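Visitor: got a predicted structure here, sequence first:
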Amino acid sequence: MNASTKFAGFALGLAAVFGIALATGAAIGPDPAAPESPAHADESTARPDHAPGGMMATDNGYTLRLDTALTTAAPDVALRFRILNQDGAPVTRYQPNHDKDLHLIVVRRDMAAFQHVHPVLGSDGTWSVPLDLTRAGDYRVFADFIPEGGQNLTLGADLRVAGNYDPQPLPATATTATVGGYTVTLDGTVAAGRASKVTLSVHRDGKPVTDLQPYLAAYGHLVALRTADLTYLHVHPDGHPGDGVTPAGPGITFYVTAPSAGDYRLFLDFQHEGVVRTAEFTLTVDQGTAAAEPVTHDGHGAPTPEPAHSH
């Protein structure tokens, strides 16, 4: 589905379709009695049909295993991890998704620090990536990937960063965000349980930006996290570069179905003049009453009016 600190954990699953479908369901953790190597998937590890992504370290027989779950605050921390299959062996073959084999989202639990990065895979199945963990605290790490021959998964694990912790309150709800001289405006209202159209528009110096650059095969990438439990969803926009109908700004449109009412934190990645920037919003979702509007992917992240499909 990279940025400085970025409507993607989801310990969160806001399921969606640039068309978005944010799924609900009970969070089920790995079997506490399981051995060090993950056991074959069973009722304790298999994700229910509508369980949020990123709520579990083990799902459908795959496990996210960090080399270490504890580190010290620093600006350049090397994070290493593996994705293990049901036999406990590292996965080394993946299906590219939006130009990358794996998307890694790292967010502090108070939403005060966010990164969307793309690790490098070693021949032994170990992923590695440098992270800016200057700010101490408890983080959630989300690995969003498609194993070769498998389905899209989002696995989550906790990372503790030792140091002077400065917990921050959730920023107030707002429809405008500024980042690096750009202003991004959110237009649309999201209600739980039904598809809602949301457009994020990019301006600079009061003028609309109409030459956004493709970034990971899209004009924008949106990660949404439910603040109550860090339910995660990495979503993609309506349309894609080169389809002949999707403009390169200023607006990037998403169709969002939130799983529940409450506060969500949104991180929009967009690229302009060779630089990827992240606009951040706090959004309050009201309780919806209408049935979900059916949406599907066209194969490139663009929604079409058909039966619903979750990422």
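Guide: It's in.

Visitor: all contacts plus neighbour counts: C-alpha atoms, from now on.
Guide: Will do.

Visitor: which residue comes closest to residue 47 once chain neighbours are left out?
Guide: Ranked by C-alpha to C-alpha, 6 or more residues apart in numbering and with sequence neighbours excluded, the top spatial neighbour of residue 47 is residue 59, at 5.6 Å.

Visitor: what's the one helix or strand residue 132 maps to packed up against?
Guide: Per DSSP states H and E: residue 132 is located in strand 126-133. Where contact means 3 or more C-alpha pairs under 8 Å, 6 or more residues apart in numbering; DSSP states H and E, strand 126-133 is packed against strand 74-84, strand 120-121.

Visitor: reformat the ones you listed as TSV; add mean neighbour count.
Guide: Formatted as TSV, these follow (neighbours: other C-alpha atoms under 10 Å):
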stretch	mean neighbour count
strand 74-84	17
strand 120-121	17
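
Visitor: so for residue 97, which of the ones you listed sits nearest?
Guide: Among the helices and strands packed on strand 126-133, the nearest to residue 97 by C-alpha to C-alpha is strand 120-121 (14.8 Å).

Visitor: just how off-centre is the closest one within its chain?
Guide: 19 Å (C-alpha atoms, centre = their mean, to the nearest Å).

Visitor: again, but for stretch 198-210
Guide: Centre-to-centre, stretch 198-210 and its host chain are 23 Å apart (C-alpha atoms, centre = their mean).

Visitor: contacts made by that stretch with the rest, please.
Guide: Applying C-alpha atoms under 8 Å, 6 or more residues apart in numbering, the contact partners of stretch 198-210 are 181-190, 247-256.

Visitor: in strands, which of those fall?
Guide: Those of those mapping onto strands are 182-187, 251-256, per DSSP state E.

Visitor: out of the residues you listed, who's nearest residue 85?
Guide: Nearest to residue 85 among the ones in strands among the contacts of stretch 198-210: residue 256, at 31.5 Å, using C-alpha to C-alpha.

Visitor: please compare the first structure with the one that follows:
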Amino acid sequence: MNTAAKLGSYVLGLAVVFGGALGVGNAVGPVETPPADDHAAMTAMATPTAGPTASAGHGEHATQQAKDDTPGGLQVSENGYTLTPLTETIKPGEPTDFRFTVTGPDGKPVTDYEVEHDKKLHFIVVSRDLSTFQHLHPEMTSDGVWSVKLTLPDAGTYRAFADFAPTGGSALTLGTDLFAAGDYELKALPDTGRTASVDGYEVTLDGELTPGQAGKLTLKVSKDGKPVTDLQPYLGAYGHLVALRARDLAYLHVHPDGEPGDGKTKAGPEIVFYAEVPSTGDYRLFLDFQHDGEVRTADFTLGAGAKPAIPNATPTPADSGHGDHSH
């Protein structure tokens, strides 16, 4: 195998509570695009250690995501469904028409999906060091081939997650590794503090992550020093929050308490989430919100429990064998 970097990632998508397990890290150094057979082997390589997870919608639990002890997204295949990339070469900094399929238990590409949060499939791509984040929505042809314009900004290793629910089936999250060839060096986690600035907006974060307990997180949006009280629904909610645990990228996609049009949820400035994290450590939080017709992403680094034993909670070569946003 020519690839110098190996990584696994736990995905527990569209969940209010996600269990985590220690994952594998990633090596620093040159990355080469692996042959197709090596790529498939790498994306399937993982060892499940956590329990089952549940999907969640706008403040309420939905269907069970997995029927066994394997957390969603840990594997490229689950419950007979397989995520198969069709695009093998991605050059850093160049837009690529990234194509993939999801095949079903019959071995054929799935063409029938449930619509969840206004889309049939959500595609999230993060860099291994959690410095970049993209929430994308591919388009599907009639033969079940998905495509999306994808740009990996720098050389390195990335993780892609596909969240979907096949018609008549349970919600699933499948994961695969992506590679942009070239020399790279992992960055330390950003020390963001409690206020994030993006395009003239300020988002403040209040609340704590406590391992094993549901914690309230309140994100408040303002612009030019004034509270934003007319946030616009995006994918059926006033905000979307993705949390990823450093090192193994255990993944949580949770929607806020309440929803537009329910008669009680205000359109800002505050968006409230409830999340339970499985362990101490550092987490990266990415908030999507829409105002004046444009979706923006505010990002934070937040610790849970005691200070992590490993400084900056970044992967090291010993573990294994940047916030861009698009719509």
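Guide: Nice, thanks for sending it over. Predicted, not measured: the structure shown is a model, and the values here were computed from it.

Visitor: from the ones in strands among the contacts of stretch 198-210 of the first structure, keep the buried residues only.
Guide: The neighbour count (16 or more other C-alpha atoms under 10 Å) marks 182-186, 251-256 as buried among these.

Visitor: okay, strands next: where are they in the stretch 101-250 of the first structure?
Guide: 102-108, 114-117, 120-121, 126-133, 137-145, 153-162, 176-179, 182-187, 196-204, 207-208, 221-226, 231-235 (DSSP state E, counting those that start in this stretch).

Visitor: nope, the stretch 1-150 of the second structure is what I was after
Guide: Using DSSP E, counting those that start in this stretch, strands in the stretch 1-150 of the second structure cover 11-12, 54-56, 61-64, 77-78, 81-85, 96-103, 121-127, 133-136, 139-140, 145-150.

Visitor: tell me which of the strands of the stretch 101-250 of the first structure is the most buried.
Guide: Ranked by mean neighbour count, the strands of the stretch 101-250 of the first structure are led by strand 231-235 with a mean of 31 (mean count of other C-alpha atoms under 10 Å).

Visitor: sorry, back to before: out of the strands of the stretch 101-250 of the first structure, which comes closest to residue 77 of the first structure?
Guide: When the strands of the stretch 101-250 of the first structure are compared by C-alpha to C-alpha, strand 126-133 sits nearest residue 77 of the first structure, at 5.1 Å.

Visitor: quick one: the closest one aligns where in the second structure?
Guide: Using TM-score structural alignment, strand 126-133 of the first structure lines up with residues 145-152 of the second structure.

Visitor: what residues does the matching stretch touch?
Guide: Applying C-alpha under 8 Å, 6+ apart, the contact partners of stretch 145-152 of the second structure are 90-102, 109, 136-140, 180.

Visitor: show me what residue 247 of the second structure aligns to in the first structure.
Guide: So residue 247 of the second structure corresponds to residue 228, using TM-score structural alignment.

Visitor: same check, this time on residue 102 of the second structure
Guide: For residue 102 of the second structure, the residue aligned by TM-score structural alignment is residue 83.

Visitor: look up the closest residue to that match, ignoring the ones flanking it.
Guide: residue 64 (4.9 Å).

Visitor: ok, now which ones touch the one you found?
Guide: Residues near residue 64 of the first structure by C-alpha under 8 Å, 6+ apart: 57-58, 81-84, 143, 155-157.

Visitor: repeat that with 7 Å
Guide: Neighbour list for residue 64 of the first structure: 57-58, 82-84, 155-157 [criterion: C-alpha atoms under 7 Å, 6 or more residues apart in numbering].

Visitor: re earlier: quick one: the strands of the stretch 1-150 of the second structure as a markdown table, columns for distance to residue 37 of the second structure too.
Guide: A markdown table is the format used below for the strands of the stretch 1-150 of the second structure (distance: least, C-alpha to C-alpha, whole Å):
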| stretch | distance to residue 37 of the second structure |
| --- | --- |
| strand 11-12 | 23 |
| strand 54-56 | 32 |
| strand 61-64 | 32 |
| strand 77-78 | 15 |
| strand 81-85 | 12 |
| strand 96-103 | 16 |
| strand 121-127 | 22 |
| strand 133-136 | 26 |
| strand 139-140 | 25 |
| strand 145-150 | 20 |
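
Visitor: so which of those strands is nearest residue 294 of the second structure?
Guide: Checking the strands of the stretch 1-150 of the second structure against residue 294 of the second structure by C-alpha to C-alpha gives strand 133-136 as the closest, at 13.8 Å.

Visitor: what sits closest to residue 204 of the second structure if chain neighbours are left out?
Guide: residue 195 (4.4 Å).

Visitor: quick one: residues contacting the spatially most central residue of the second structure.
Guide: Central residue of the second structure (C-alpha atoms, centre = their mean): residue 124, 5.0 Å from the mean position. By C-alpha under 7 Å, 6+ apart, the contact set of residue 124 of the second structure is 134-136, 160-162.

Visitor: tell me the one among these nearest to residue 66 of the second structure.
Guide: Distances from residue 66 of the second structure to these, taken by C-alpha to C-alpha, are shortest for residue 162, at 14.7 Å.

Visitor: out of the ones in strands among the contacts of stretch 198-210 of the first structure, which is nearest to residue 170 of the first structure?
Guide: Of those, the one sitting nearest to residue 170 of the first structure (C-alpha to C-alpha) turns out to be residue 186, at 17.9 Å.
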